[in-house]
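1. prediction below, plus the sequence it came from.
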Amino acid sequence: MTGSTRLTRSARFTAAELEAARDRLVPDVCAEGLRVLFCGINPGLMTAATGHHFARPGNRFWPVLHLSGFTPRLFHPSEQDELLSCGLGITNVVARATARADELTADEYREGGRLLAAKVERLRPRWLAVVGVTAFRAAFDDRRAAIGPRDATIGGSRVWVLPNPSGLNAHWTAATMAQEYGRLRAAASE
């Protein structure tokens, strides 16, 4: 079985299988008119190997989504398509998978921001939630961006910058991230 077809909850990958996932594209989970379209930086190798967004075990996206009230229970990454029934979706600023976000170039971020804006204009979610202030700053050339709602819209969609749920983001705990995600949930429910 290849790394891209392993979909079980307990899938383990060798270093070679993860490396083989480098540069793979992971399909978006999205539809028109969502309440919130979450936007990651780019897929990690575990995400690319499984085909499931935020699949790395230390990533806190799924627990925070549940703790903040966006989902009725804790979803596993393999259940990502169930987000659509909650009015939620997932995309990325940059489509290609890397081991670390610092492998992306400034040009990739800028082009990713341009493509993301076009996607948002086409899909028209109520909110675009970029999970990672550094990615937002790079993609939209906005060095002063901070966590929270933005005044500007993209294609009529409101924009909220959220903390990056990566386990490497030690500045935010799952609980403090859930509070910020919960602020967005409340705004998206209005």
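-> Great, that's in hand. Computed from a prediction, not measured in an experiment: that's the story for all the values here. Numbers count the residues shown, from 1 in each chain.
2. make it CA atoms for all contacts and neighbour counts henceforth
-> OK.
3. isn't Ala152 up against Val159?
-> Yes: judged on CA atoms under 8 Å, Ala152 makes contact with Val159 at a distance of 7.1 Å.
4. dropping in the other structure now:
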Amino acid sequence: MTGPVRNERRAAREPVGSRRAPAASRYPRPTREELAAAADRTIPDLIAPGLDVLFVGINPGLWSAATGRHFARPGNRFWPALHRGGFTPRQLPPSEQEELLRYGLGITNLVDRASARADELTAEELVAGAESLTAKVERYRPRWVAVVGVTAYRIGFARPKAGFGPQPELLGGARLWVLPNPSGLNAHFTPETLGAAFAELHAATTAG
């Protein structure tokens, strides 16, 4: 079946297999051919032990798979929302994603393979992804896990009535939060309301 699917610590942490990215101008827009070829690719996690927040996307889009950068498609509101929410002192471009590790933040995905739209994923993929995410969280031990996409969370974790915000259960020992999907296709949230949702999480993570 297919379905719809800190504060800086903040001593610098050692990135896992990462290095500082070149400037954004060094990454041209992918061509149509490059985007088509990016389907089903994977991209590395941006992760390190002991993060304050590990953000979890649904799966990489084709722009992300083509460039190797999380939330890379123009129009995706993750990076503006992260800044509006108080997690970063300025709005970072995707090409500077490694800077997040300095602020105790990381990014992974529920499903590894790239697709043009998240609703191309199957329920089985989301369930398997939830199991893999749990093992990853147990390994890296972030304080908080923030899933960006309530529908994918409901399916993957068998929580059909889950809403946005803090969740009652822990995930691999981490506290759990669900955020709106920052995709430009999510018309239910404006840049302002997305920023406010991220700010609620930021307030919770800095409260203890």
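-> Yep, it's here. Note that the structure is predicted; figures quoted are calculated from it, not measured.
5. picking up where we left off before, which of Ala152 and Val159 of the first structure has more neighbours?
-> Shown here are Ala152 of the first structure and Val159; by other CA atoms under 10 Å, Val159 has more neighbours (22 against 11).
6. where exactly do the strands run in the first structure?
-> Secondary structure of the first structure (DSSP state E): strands located at 36-40, 88-92, 127-131, 148-154, 157-162.
7. list the contacts of the last one.
-> When contacts are defined by CA atoms under 8 Å, 6 or more residues apart in numbering, strand 157-162 of the first structure is touched by residues 120-121, 124-133, 136, 146-153, 177, 180-181, 184.
8. I'd like the strands of the first structure laid out as JSON lines, including distance to Pro72 of the first structure.
-> Converted to JSON lines, the strands of the first structure look like this (distance: least, CA to CA, whole Å):
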{"stretch": "strand 36-40", "distance to Pro72 of the first structure": "16"}
{"stretch": "strand 88-92", "distance to Pro72 of the first structure": "12"}
{"stretch": "strand 127-131", "distance to Pro72 of the first structure": "19"}
{"stretch": "strand 148-154", "distance to Pro72 of the first structure": "23"}
{"stretch": "strand 157-162", "distance to Pro72 of the first structure": "20"}
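9. for Ala21 of the first structure, which of those strands is the nearest?
-> Counting by CA to CA, Ala21 of the first structure lies closest to strand 88-92 out of the strands of the first structure; the figure is 16.3 Å.
10. residue range for the closest one in the second structure?
-> Residues 105-109 of the second structure are where strand 88-92 of the first structure lands when matched by TM-score structural alignment.
11. ok, stretch 21-32 of the first structure next?
-> Going by TM-score structural alignment, stretch 21-32 of the first structure sits over residues 38-49 in the second structure.
12. which helix of the first structure spans the most residues?
-> In the first structure, assigned by DSSP state H, the helix with the most residues is helix 106-123.
13. and that helix, what's buried?
-> For helix 106-123 of the first structure, a neighbour-count test (16 or more other CA atoms under 10 Å) marks Glu108, Tyr109, Arg110, Glu111, Gly112, Gly113, Leu115, Leu116, Ala117, Lys119, Val120, Leu123 as buried.
14. quick check: Trp63 of the second structure touching Thr31?
-> No: counting by CA under 8 Å, Trp63 of the second structure does not reach Thr31; the two are 9.8 Å apart.
15. those two: who's more crowded?
-> Applying other CA under 10 Å to Trp63 of the second structure and Thr31 shows that Trp63 carries more neighbours, namely 25 against 11.
16. what lines up with the more buried one in the first structure?
-> So, by TM-score structural alignment, Trp63 of the second structure is matched to Met46.
17. hmm, its match is touching Leu18, no?
-> Yes: when contacts are counted by CA under 8 Å, Met46 of the first structure is listed as touching Leu18 (6.4 Å).
18. next up, the contacts around the closest residue to Glu32 of the first structure other than its chain neighbours.
-> Spatial nearest neighbour of Glu32 of the first structure, excluding adjacent residues (CA to CA, 6 or more residues apart in numbering): Leu123 at 4.3 Å. Going by CA under 8 Å, 6+ apart, Leu123 of the first structure touches Ala31, Glu32, Gly33, Leu34.
19. next one: Met177 of the first structure
-> Residues near Met177 of the first structure by CA under 8 Å, 6+ apart: Val64, Leu162, Pro163, Pro165.
20. how about Leu45 of the first structure?
-> Residues near Leu45 of the first structure by CA under 8 Å, 6+ apart: Leu18, Glu19, Ala21, Arg22, Ala97, Thr98, Ala99.
21. go again with 6 Å.
-> Contacts for Leu45 of the first structure (CA atoms under 6 Å, 6 or more residues apart in numbering) come out as Leu18, Ala21, Ala97, Thr98, Ala99.
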